[in-house]
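Undergrad: Provided below are the primary sequence and the corresponding predicted coordinates.
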Amino acid sequence: MMVDFRLPDLGEGLPEAELVQWLVAEGDTVTLNQTIAEVETAKAVVELPSPHAGTVTALHAAAGDVIEVGSVLISFQLEGAEPEQPAQDVATAAESPAATAAESPAPAEEKAQPNLVGYGAAPRSSGRPQRRARGGAPRPAVIDTAVLEAAPHDVLHTPEPVEVVRERPRSTPPVRKLAKELGVDLALVEASGATGLITRTDVETYAARIDSRDQAAPAVAPAVTAPNGGERTTRIPIRGVRKHTADAMVRSAFTAPHVTTFHTVDVTATSELIASLRDDRALQGHRIGVMAVAAKAVCLALLRHPTLNSRWDGENAEIVQYHYVNLGIAAATQRGLVVPNIRDAEKLTLVELADAIGGLAEVARAGKTAPGDMSGGTFSITNVGVFGVDAGTPILNPGEAGILALGAVRRQPWEHRGEIALRDVMTLSLSFDHRLVDGEQGARFLREVADILHEPGRAMLLR
């Protein structure tokens, strides 16, 4: 029996996802819950498990396509079931996605699909992914470079399937757009970089080589370049994390009246504490830094200043104060800024906070942060100091009352016990929602965090 698998709702009510890469190909035999693809939502890269055991008969999207929830993604011939059409017809259907979609069974036959989380999306009437202009039919995976060098021009452009010997080509959206404009099949382009990522130069070089092999083919117009030989412009599609971050920041900036206040503090005692903890053999393997100490200070101060740990509920005309801290940690990644949060951070020790921060950062850099880990935060911290920046005016995460930016720790002359001495100095920047937090409340909270960083022992006096 032939069944279709539709893109499920991956959580958070996100309406679409971009197909990053297929991990299977047509004709592959897959097992139940085997990972078949990676898709990128506005918040994270998610691995899709197979809901069936059987043979892949058709892939209804290509890497880079944006697919709406409920659209058909892949078709299977279930294990142990008789094929519904001859092998020749199946091959024809594989070459024609429209034919495959037309011959797929009605949505009612998809009851065999297991009850996995989010697999309840309503099917679309068309049964096909709605693709943006740069999308296209599924392409074969990358072939051996020896095939590329030896093949004549007509072979390089054949639509017939090519033997798969390694993973599908990796490239960026602008490169895929350029390849489509030049009529280049990325599956036939060899990546020059060590990371295996196909670049604009790789595509242009391949296009030039094809042009030299077939003078009868229309000439490819040379790229317009700047006097220094570089590209004049680069167009990057607004999608994924970048789109989600932009929407959230605009919504926050034009909803919550932001106020930012600054305080520069001597954190030499914190630097000495961190150094002593790093030298402690019992704490080897725990990366305790200024972010962890600041996180502990924020948790202690929030429980004493609940206005900074609250939410404006305009619909019910209420201010919701939290008696727990879900601490957001801003992490810069190649996909953009993400802010996963540490649940019930106020219950963790300094060492546990350091481990949690390190774990969140590692998962975020790998692009594996789950959408649920980026919701439900009550307060956030961002460390601009790692980029050598002293201060900033951070924008609130929507729904949160405050965000603290940590500046760079600098060794500079500072007044200490009536004399000038070299001290470790840091600037703290606190942005808060003025609907929830008065200037006095924000200043008192910031001063308490600064006092703990100035004298970490003061934390022993708080409860």
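TA: Looks like it came in fine.

Undergrad: C-alpha from now on. contacts and neighbour counts both.
TA: Will do.

Undergrad: burial measure for Pro394, as a count.
TA: 22 (other CA atoms under 10 Å).

Undergrad: pretty sure Val189 sits against Tyr206.
TA: Yes. Taking CA atoms under 8 Å as the definition, Val189 is a contact partner of Tyr206 at 6.5 Å.

Undergrad: the helices in the protein, which residues?
TA: In the chain, the helices defined using DSSP state H lie at 87-95, 97-103, 145-150, 153-156, 173-182, 200-213, 240-253, 268-278, 290-304, 350-365, 439-454.

Undergrad: can you tell me which of these is most buried?
TA: helix 290-304 (a mean of 22; mean count of other CA atoms under 10 Å).

Undergrad: quick one, it and helix 350-365 angle?
TA: 110 degrees (axes from the mean of the first three to the mean of the last three CA atoms, to 10 degrees).

Undergrad: tabulate the helices of the chain (CSV), appending distance to Thr234.
TA: Shown next, in CSV, are the helices of the chain (distance: least, CA to CA, whole Å):
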stretch, distance to Thr234
helix 87-95, 33
helix 97-103, 32
helix 145-150, 28
helix 153-156, 28
helix 173-182, 8
helix 200-213, 11
helix 240-253, 16
helix 268-278, 43
helix 290-304, 35
helix 350-365, 24
helix 439-454, 41
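
Undergrad: quick one: closest of these to Arg411.
TA: helix 268-278 (9.0 Å; CA to CA).

Undergrad: and the angle from that closest one to helix 350-365?
TA: Using the same axes, to 10 degrees: helix 268-278 against helix 350-365 is 80 degrees.

Undergrad: what's helix 268-278 packed up against?
TA: helix 290-304, strand 419-433, helix 439-454 (3 or more CA pairs under 8 Å, 6 or more residues apart in numbering; DSSP states H and E).

Undergrad: second structure for comparison follows:
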Amino acid sequence: MITDFRLPDLGEGLPEAEIVQWHVAQGDQVTLNQTIAEVETAKAIVELPSPFAGTVAALRHDAGDVVAVGEVLISFDVAGAEAPAPEEDDVPAPAETREPNLVGYGAEPRAAGRPKRRVRGASAGGSADDAVREAAPHDAIVAAPPEREMRERPRSTPPVRKLAKDLGVELALVEASGASGIITREDVEAYAGRTATAPTVPVGIDRPSDRSATEREERIPIRGVRKHTADAMVRSAFTAPHASTFLTLDVTASVRLVEGLRADRRYADHRVGILAVAAKAVCVALRRTPDLNATWDEAAGEIVRRRYVNLGIAAATDRGLVVPSVKDADRMSLLELAGAIGELAATARAGRATPADLSGGTFSITNFGVFGVDAGTPILVPGEAGILGLGAVRRQPWEFEGGIALRDVLTLSLSFDHRLVDGAEAARFLTDVGDILREPGRAMVLA
């Protein structure tokens, strides 16, 4: 019996996802919950488990295709396999139309016509047929892939896949040297070095006349995180009236606290930094300024004050800027916050942040000081009333106890939604955060 599996709603409310990589091929035997593919939404890369045990009858899309939620992704031959038994209160649908019940999934099939989908690699000069194709009907017979495609798809990490794409290397041709058959950066670079045939041009010599139009320009499809970020920033900039305020202060005491914790063997694994100290200060300061932890509900005509803090931490990744959030950050100690921030940032940079990680934030912090920048005007994450920017910590002359001394100085940049927060409230919040960073012992009194 041929059974279709449709791309489910991955719990984010997003309309589509891009197929990053198939882990199965036509004719493969699969087990229940075996990973069959990796798909990339506007927020995260998600592994899709198989809802059936059986044989892969057809892959309805190729790697690189953008697939709408509810569209048939893959077909299985489940002849002889037992489908999960329905709950007692459920009325089972006919076997031909029954959809799998996956935890967190379960998009309803779309009754309307199937949308067109884009194909990775279509250039500006390509034909319309190359750039856009109609998806095959549900009952269409998909031609068997070439022999190379019949093999198991290669395993690699998102940064390695991006490197391969940038170098024009097809991962299926690369021999893996990593543990459990993982393709590493070194594997990709070595393969690219062996297959490079393009003539080299001496450094400093620019010969534009020798380049084709495609070599002089690069066209990158707007999709994934970049598309989501652009949409969110435009929506934020033209919905919430932004205002910003700044505070430059002496954070020498916080820097010494961080250095002391790092030098103590008992806390060496926690990797406490100035970001974690600022995060703790934000959680404390939000108690006095709850409107900075609120949201503007236009539809209901209400201001919603949150009595919890889900602290967003902006992270620059190979896929673009993402803002995962530490849930209930206000209930954590400094060491717990440092650990949660480090773990979340590492997961985001690896492309493994879950939809739950990337949603539900109430206030955010962006640390552009790691790039050597002193100050900026960050744009609000949609639905949040404030975002705090941390500048670079610089050792410089500063007034101290009636004289001039070398001190560690930092600039804080606060952007806020002026519908929810007045200038006086924003200034009080920034002063509260600054007071804790000047004297981090205050957090022990106020926490």
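TA: On my side now, so go ahead. Computed from a predicted model, the values in this text were never measured in an experiment.

Undergrad: got a TM-score for the pair?
TA: After superposition, the two chains reach a TM-score (TM-score structural alignment, normalised by the length of structure 2) of 0.80; 400 aligned residues with a CA RMSD of 3.6 Å.

Undergrad: out of the helices of structure 1, nearest to Pro49 of structure 1?
TA: helix 350-365 (19.5 Å).

Undergrad: superposed on structure 2, where does that closest one end up, distance-wise?
TA: Compared with structure 2 after fitting, helix 350-365 of structure 1 deviates on average by 0.5 Å (mean CA distance after the TM-score superposition for structure 1).

Undergrad: picking up where we left off before, columns distance to Arg6 of structure 1 on top of the helices and strands packed on helix 268-278 of structure 1, output as TSV?
TA: Formatted as TSV, these follow (distance: least, CA to CA, whole Å):
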stretch	distance to Arg6 of structure 1
helix 290-304	42
strand 419-433	41
helix 439-454	49
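
Undergrad: out of the ones you listed, which gets nearest to Thr270 of structure 1?
TA: Short answer: helix 439-454, nearest of these by CA to CA, at 5.8 Å.

Undergrad: in structure 2, what residues pair with that closest one?
TA: Aligning helix 439-454 of structure 1 against structure 2 (TM-score structural alignment) gives residues 423-438.

Undergrad: again with stretch 213-220 of structure 1
TA: Counting by TM-score structural alignment, stretch 213-220 of structure 1 has no counterpart in structure 2.

Undergrad: the equivalent of Val325 of structure 1 over in structure 2: what's it in contact with?
TA: Under the alignment (TM-score structural alignment), Val325 of structure 1 maps onto Val309 of structure 2. Residues in contact with Val309 of structure 2 (CA atoms under 8 Å, 6 or more residues apart in numbering) are 283, 293, 327-330, 361-363.

Undergrad: swap in Val174 of structure 2?
TA: By CA under 8 Å, 6+ apart, the neighbours of Val174 of structure 2 are 183, 187-188, 191.

Undergrad: if you set the cut-off to 10 Å instead, what comes out?
TA: 154, 164, 183-184, 187-192 (CA atoms under 10 Å, 6 or more residues apart in numbering).

Undergrad: in strands, which of these fall?
TA: Ile183 (DSSP state E).

Undergrad: what sits in contact with each of Val189 and Tyr206 of structure 1?
TA: Contacts common to Val189 of structure 1 and Tyr206, judged by CA under 10 Å, 6+ apart, are Ala179.

Undergrad: stretch 333-340 of structure 2 maps to which residues in structure 1?
TA: Mapping stretch 333-340 of structure 2 onto structure 1 (TM-score structural alignment) gives residues 349-356.

Undergrad: can you tell me the closest non-neighbouring residue to the alignment partner in structure 2 of Glu110 of structure 1?
TA: Under the alignment (TM-score structural alignment), Glu110 of structure 1 pairs with Thr97 in structure 2. Nearest residue to Thr97 of structure 2, sequence neighbours excluded (CA to CA, 6 or more residues apart in numbering): Thr3, at 7.7 Å.

Undergrad: do Gly402 of structure 1 as well
TA: Phe432 (4.3 Å).

Undergrad: quick one: which of the contacts of Val174 of structure 2 has the most company?
TA: Ranking those using other CA under 10 Å puts Val188 first, with 25 neighbours.

Undergrad: what does it align to in structure 1?
TA: Counting by TM-score structural alignment, the partner of Val188 of structure 2 is Gly196.

Undergrad: quick one: residues contacting that match.
TA: 169-171, 190.

Undergrad: which of those residues still touch in structure 2?
TA: Among the contacts of Gly196 of structure 1, the ones still in contact in structure 2 (both residues aligned by TM-score structural alignment, their matches' CA atoms under 10 Å) are 170-171, 190.
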